[in-house]
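Asks: sequence and predicted structure below; questions after.
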Amino acid sequence: MSLMVQGTTSDAGKSVIAAGLCRVLRRRGITVAPFKPQNMALNSAVTIDDGEIGRAQAVQAQACGIEPHSDMNPVLLKPNSDIGAQVIVNGQAIGEMNAVEYHAFKPEVLKAILASYHRLQNHYQAVVVEGAGSPAEINLRDNDVANMGFAEAADCPVIIVSDIDRGGVFAHLYGTFKLLSPSEQKRVKGFIINRFRGDIKLLYSGIDWLEKEVGKQVLGVLPYLHGLHLEAEDAVAEQQLNTDRSDKLTIAVPVISRMSNHTDFDVLRLHPDIDIQFIWKGQPLPACDLIILPGSKSTRTDLAFIRDNGWDKDLFRHLRYGGKVMGICGGYQMLGQWVHDPKGSEGDAGSTEGLGLLALETTIGEQKQLRRVTGVLNFPDQLPAKVTGYEIHAGMTSGSALEQPVIRLQHHTDAVISDDGLIFGTYLHGIFDHAESCQAILHWAGRQDIEVPDYDKIREHGIDRIADAIEEHVDMYRLLAAMSDCC
């Protein structure tokens, strides 16, 4: 059996509700896997088969109690410009395409999507499918593989989710439904209203009207879950989750134009003793304890973006006053002397001078390094700390700075620290997720008294909260019947 969760808009709650449904089915003894035909995101994860998928599907796999696999997100688009993206199929990059080229490629890629979906169906009793954006984007209906185009090809039932907290929920649901074709309308088994706060009695008249007008039921109204945390699919959260900023370790993260895997910072955003601020275009980097340069899909482009914003000067001033600087993946590459891209793998071919803070240089190649790793982090004057994470990069880095690595992994080394101890760079995404390595980095940054929680337990708690809400507020009898219904 299967069910596709589509939304009236982006950020309607598709990813979170899909994760919750995965956990609900697992609780009922049903083997279940997540699936998203096509994802466009710069937040990605490395799978057990050394592929690359969207982070949302990795979290959903955790909700299912299984390891993430490339079949769970067979097409991932990683934008590198406003009109182009790297196309990843079955976990591996196949090249760059602009929007017109990819649109023409969709009939071919649908074959890979359906093959992955059927493999999951053969291995699991249920598959929970997540759509993308909205099925009512009529300009994208032709050759659609992300929403109803997939549902029709796979004969998959659909529920539609809308976020009432944004306003206009009945217009969103009614309008979305009415823009579907007759066969697509038949495929819709009901609606879920998400993030409601207030007295539900005030909704009843609107629900009655909607059900009468479209002939479909509202299967549930989920409450607004304050403080719910699950990793975001792509959008950068603009607000610190803990807003009391007195007596905290202060961290600034410049939001670069092709920022990737900003979920690296989620554990820091959740911590009550850390004030992490995302700094947007046109804002100066503030006085802080630590500046972290994040990952980037286009390192050379983002080096120019940093200089255009004057953040390089802010960073150098920060170092002169004894502040610490950390770089992750693309941010790590930026700290070196040069970044070369001889074949134009991330944009125009050429070389860009780095920030010159570490004695290393990077050459961008065509083959990505994709691996999940564990090892030991050895900061000077600290006890060894366990580190876990994952690598997603096409760059090969060399230079004398690598002669004294800070991280030793199963089969290779990673990470460097400057001679003065102020600058630390690593290729590892997810390096803050393990409590020991997070504690060690915060110690290096200047705070020895911060206790780091188990981030995996925080993520589990978030999954359980949404699953509990679904069990309480959604008609699971009708939902399970919909999953088995022939369309």
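Replies: Cool, the structure landed. No experiment lies behind these values; they were computed from the predicted model shown.

Asks: from now on I want contacts and neighbour counts done on CA atoms only, so please keep to that.
Replies: Will do.

Asks: contacts for stretch 224-242 next, please.
Replies: 15-16, 41-43, 54-56, 59, 194-197, 262-263, 266, 269-272, 275-278, 458-459, 462-463, 465-466 (Cα atoms under 8 Å, 6 or more residues apart in numbering).

Asks: one more time with 6 Å, if that's ok
Replies: Residues from elsewhere that reach stretch 224-242 (Cα atoms under 6 Å, 6 or more residues apart in numbering): Ala41, Asn43, Ala56, Arg195, Phe196, Arg197, Arg269, Leu270, Pro272, Gly462.

Asks: distance of the nearest residue to Asp49 once chain neighbours are set aside relative to Pro79?
Replies: Using Cα to Cα, 6 or more residues apart in numbering and skipping the chain neighbours, the partner closest in space to Asp49 is His69 (6.2 Å). Relative to Pro79, His69 is positioned 22 Å away (Cα to Cα, to the nearest Å).

Asks: compare the two (neighbour count), which wins?
Replies: Using other Cα atoms under 10 Å as the criterion, His69 and Pro79 rank with His69 on top: 26 against 21.

Asks: adding another structure so you can compare the two:
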Amino acid sequence: MTAVCVMVLGTTSGAGKSWLTTALCRHYARQGLRVAPFKAQNMSNNARVVAPTLHRVRGSLPPEGADAPWGGPAAHRGGEIGSAQYFQSLAAKAEPDVRMNPLLLKPEADTRSQVVLMGEVSRELSDMPWRGRSEKVWPHITAALDALCQENDVVVIEGAGSPAEINLHASDIVNMRVARHVQARCLLVTDIDRGGAFAHLYGTWALLPEDDRALIKGFVLNKFRGDASLLAPAPQMLQELTGVPVVATLPMWWQHGLPEEDGVFDDKTRAAGAVHTTIAVIAWPRISNLDEFQPLKNVPGVRLVWARTPADCAGADWIVLPGSKSTAADLAWLREQGLDRAVAEHAARGGAVLGICGGLQVLGEALIDTHGIDGNAPGLGLLPLVTAFDADKTVCRTSATFGELGGTWRSLSGVTAAGYEIHHGQTAQHPAMAAKGDIAREVIPGLAWQNAAGNVLGCYLHGLFEDPAVLRALFGVTAPTLETVFDGLADFLEHHVEPGVLDALIHKD
């Protein structure tokens, strides 16, 4: 088979490409079609672990409990893709695959990114000037896309930024070059809440070459507030200028439940009902995998706050130190803001502290880097651990059972949680501190440790709060499932798109 390709482009970043792509994946999957998402290049520190294509060539993953060259009984090595494509694949009812996001850029600084090609870190590409990468990676991108097209009925493609960034046109590998390669039927979405939506749509269309304009089949107005009839006559005037109809006006919708891909959550969505637990998540500059906190937003009575100053931690029941793409640099930032003292004082009062991945490393005594991976630094000293950065990166899906915990986290005792690991650091008990009797309680071998008082917990396992068993243990509730979220997105889209448009997009001429 050869798939029909539908592509979602945006006038800007944040226009709504990711969630619209996700909604389209679920819509077409509900029609009984084989659907796959695709994004040629994503820039995000939110990543998920999937089975590399190599494993697919060999066969499916081994049965649970079977040994394999890429993992043991409870861990399967894998590759990385952007979280948005991971969720889109689940919405499409497809197995997540590195081909769905062949190139992932993970920012480590304002002018430097780690480059992940087909799920694996490429040091060669990471060290290469940005504009020099395009032709080297383009064959990998087209091979991945062509393979997905051969295996599916519909491939829903997400663009990046804007297709009209004319300074990047010559090195484009994610927008119109991809669209031309598969003759995709494109929707162009804009955020009308920002203002200037019709100018954004017209300007983007006008800057495209004529052949590319022909691929634009519809305009989408996203995040509209108010009476849609008041938009007239602008949609008709825009169509007269471009020949392209406005096919949907989507109302503002804050609580759709899909994790934000690039931005942190905001305070526009408050906890439902009386707040019983306030969780302050440290918002350091190189935060990674922030999407794993989305389920907490859906737990009744839980309020999430981004902490950038000590005042933001005031009144918090928990302080969470999340993942980081640059742990030593983020630790330095933490100290500059005085947040190190805020965390230490919170812990000293018996307040709950949770460190995840990079956050776990920061809670220890020291970061040791002999390979130039991240940097050396003294830790916060809340756990008697030391982390050494290794040249090899741990990337695996993991299922593990908590041992006996005490104090704040005792309800997790015996709970089996499934998640994923992405880290260079290897953490262990600090030997000199152990000799003095200061020993961390290892509650998951090699993955999680607790302090003697029981209020500080560090864990390498990402995705804890996405596991229903963990939410039940901690809060006695289960958040809405992703399946519920995906169906809600598709329902919303189907209700607001002009009749027949979605079917017409995949109708083979």
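Replies: Cool, got the structure. Just so we're clear, the structure is a prediction, and the values are computed from it rather than from any experiment.

Asks: follow-up on the earlier one: so how far is His262 of structure 1 from the residue nearest to Asp49 of structure 1?
Replies: 21 Å.

Asks: and what of Gly350 of structure 1?
Replies: 27 Å.

Asks: look at the two and report which has more neighbours.
Replies: His262 (24 against 12).

Asks: show the contacting residues for that one.
Replies: Taking Cα under 6 Å, 6+ apart as the definition, His262 of structure 1 has no contacts.

Asks: packing partners for the one helix or strand Phe424 of structure 1 maps to?
Replies: In this structure, Phe424 of structure 1 sits in strand 423-426 according to DSSP states H and E. Secondary-structure packing of strand 423-426 of structure 1 (3 or more Cα pairs under 6 Å, 6 or more residues apart in numbering; DSSP states H and E): strand 324-328, strand 416-417.

Asks: what is the aligned counterpart of Pro468 of structure 2 in structure 1?
Replies: Aligned counterpart of Pro468 of structure 2 in structure 1: Ala435 (TM-score structural alignment).

Asks: over to Pro102 of structure 2?
Replies: Using TM-score structural alignment, Pro102 of structure 2 lines up with Pro74 in structure 1.

Asks: neighbours of that match, how many?
Replies: 29.

Asks: burial check on the residue mapped onto Lys325 of structure 2 from structure 1, number of neighbours?
Replies: Lys325 of structure 2 maps onto Lys297 of structure 1 when the alignment is built from TM-score structural alignment. Using other Cα under 10 Å, Lys297 of structure 1 has 27 neighbouring residues.

Asks: isn't Lys297 of structure 1 right next to Arg258, touching?
Replies: Yes: counting by Cα atoms under 6 Å, Lys297 of structure 1 touches Arg258, with 5.4 Å between them.

Asks: and the longest strand for structure 2?
Replies: Criterion DSSP state E: the longest strand present in structure 2 is strand 385-401.

Asks: which part of structure 1 lines up with it?
Replies: Under TM-score structural alignment, the match for strand 385-401 of structure 2 is residues 360-376.

Asks: spatially nearest residue to Ile463 of structure 1 (excluding sequence neighbours)?
Replies: Gly20 is the one closest to Ile463 of structure 1 (Cα to Cα, 6+ apart), at 5.9 Å.

Asks: and the gap between that neighbour and Glu130 of structure 1?
Replies: Using Cα to Cα, which is the criterion applied here, Gly20 of structure 1 is 12 Å from Glu130 of structure 1.
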